[in-house]
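Chemist: what follows is a predicted protein model with its sequence.
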Amino acid sequence: MLTGWLWIGTFTGTVVTTVAALPLAALAVWALARLRIAAGGTPARAWRDSLAEVGIVYWTVPVVWMIMLPGGQAGAVPGRLQLLPLQDLLTMLADDPGAAAGQITGNLLVFAALGFFAPLRFPALASVPRVLALAAGCSVLVETAQYVLQLDRVTSADDVLLNAAGAGLAALASRRWWRTAAAAPDRTRSAPAPAR
């Protein structure tokens, strides 16, 4: 049992576990869609909402888990802050451009599923500024937790900017489906009351 917990306490273990859980995620989408259809929802809306909900959780939870994994000096060193925008990023690019590219890509992907799926599932979030604000808020929470828990990670304004930018780009990628979702509301919500 302890070995299993040690396994998901690593980047590799989290990635393997996430890939292994893909069939369960697909099953969850199917089950949620069937429940919605059985409750009278339109099939298209039921599948879209179910895919969006599971997609947000399936991607975001493991990625946030990985960035919350403690470093080698966790608890022994105080939290480190870098609140000047672009300072951390420019330093990384100057020191090791290859590693910086990986770091930038990783930060762009943290809340990408949230940015892609949230406007499809929640019409109130169907705007890029709202997605940016949501992702920035989530990122601030994660960065604050890293600092408070002394996880031997740098709490950086650049991480917040990149996390929000990634969500915004993902939202733009799903934008054409926002209108489809808004134009085809669920019958259970829009059907007129029966005549008496």
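Modeler: Good, I have the coordinates.

Chemist: alpha carbons only for contacts and neighbour counts from here, please
Modeler: Will do.

Chemist: for residue 143, helix, strand, or coil?
Modeler: Following DSSP: H, G, I helix; E, B strand; the rest coil, the label given to residue 143 is helix.

Chemist: and it, how many neighbours does it have?
Modeler: 22 (other Cα atoms under 10 Å).

Chemist: packing partners for the helix or strand that contains residue 171?
Modeler: In the assignment (DSSP states H and E), residue 171 maps to helix 157-173. Secondary-structure packing of helix 157-173 (3 or more Cα pairs under 8 Å, 6 or more residues apart in numbering; DSSP states H and E): helix 87-95, helix 97-109, helix 112-121, helix 128-148.

Chemist: A further structure is provided below for comparison with the first:
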Amino acid sequence: MVIAAVLTLPVAALIALLLARFRSRRGHPAPRRTAVADVAVVVGTAPWIWMIFTPGTLQLVHLVPLVDLADQITLMSPGAAFVQIVGNLLVFAVLGAMLPVRSARFASLGTVAAVAATSSLTVEVLQYALRIGRVSSVDDVILNTAGAVLAALVTRRWWARR
């Protein structure tokens, strides 16, 4: 997945450049910043969503907060638990990092958390509803949201101004 994402970077850069040029011609107030943010969100989030929706073999639902996370830590090998936890933190990290950079409307941690939680909840509900053999867990929503908020904090100096 990382290799595929890296290989898309030249195409993404070209798309961001063309989008910025198009927006500039239309009089957009921040064509470059918004074009880069929009392309980054797609390139940084789409591979994770693709991976999340690949069919699995285990259809489970975990609705009690932190139980699934505790099981991952105690029952999985340390490496597998690390990959699972860090992967969930990264799913919406680019979304969380770029939303407040793109628009002042999203320039608060609460708003980033709300958008990330809603997006993550949608993914978890779809995993269950589509019956693709994946685990739907409230802990995934918590970790996805936490990752988005942490990433937003990293980009705070570049947030759009009101």
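Modeler: Received it, and whenever you're ready, just let me know what you need. Not measured: the values here are computed from a predicted model.

Chemist: sorry, back to before: nearest to residue 43 of structure 1, of the helices and strands packed on helix 157-173 of structure 1?
Modeler: helix 112-121 (14.3 Å; Cα to Cα).

Chemist: report the aligned residue range of structure 2 for the closest one.
Modeler: With TM-score structural alignment applied, helix 112-121 of structure 1 matches the range 93-102 in structure 2.

Chemist: ok, average deviation of the matching stretch from structure 1?
Modeler: Here the mean offset of stretch 93-102 of structure 2 against structure 1 after fitting is 0.7 Å, by mean Cα distance after the TM-score superposition for structure 1.

Chemist: show residues contacting that stretch.
Modeler: 33-34, 37-38, 40-41, 44-45, 106-108, 112-113, 116, 144, 147-156, 158-160 (Cα atoms under 8 Å, 6 or more residues apart in numbering).

Chemist: if we can go back for a sec, give me the stretch of structure 2 that the helix holding residue 171 of structure 1 matches.
Modeler: Counting by TM-score structural alignment, helix 157-173 of structure 1 sits on residues 138-154 of structure 2.

Chemist: how much does the matching stretch stray from structure 1?
Modeler: Mean deviation for stretch 138-154 of structure 2: 0.4 Å (mean Cα distance after the TM-score superposition for structure 1).

Chemist: quick one: buried residues of that stretch?
Modeler: Judged by neighbour count using 16 or more other Cα atoms under 10 Å, the buried positions of stretch 138-154 of structure 2 are 138-153.

Chemist: out of those, which is nearest to residue 52 of structure 2?
Modeler: residue 140 (11.0 Å).

Chemist: give the contact list for the residue lying closest to the closest one once chain neighbours are set aside.
Modeler: Spatially, and ignoring its direct neighbours in sequence, residue 140 of structure 2 is nearest to residue 88 (6.2 Å; Cα to Cα, 6 or more residues apart in numbering). Neighbouring residues of residue 88 of structure 2 by Cα under 8 Å, 6+ apart: 140, 143-144, 147.

Chemist: can I get the residues you listed in CSV including distance to residue 16 of structure 2?
Modeler: Shown next, in CSV, are these (distance: Cα to Cα, whole Å):
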residue, distance to residue 16 of structure 2
140, 30
143, 29
144, 26
147, 24
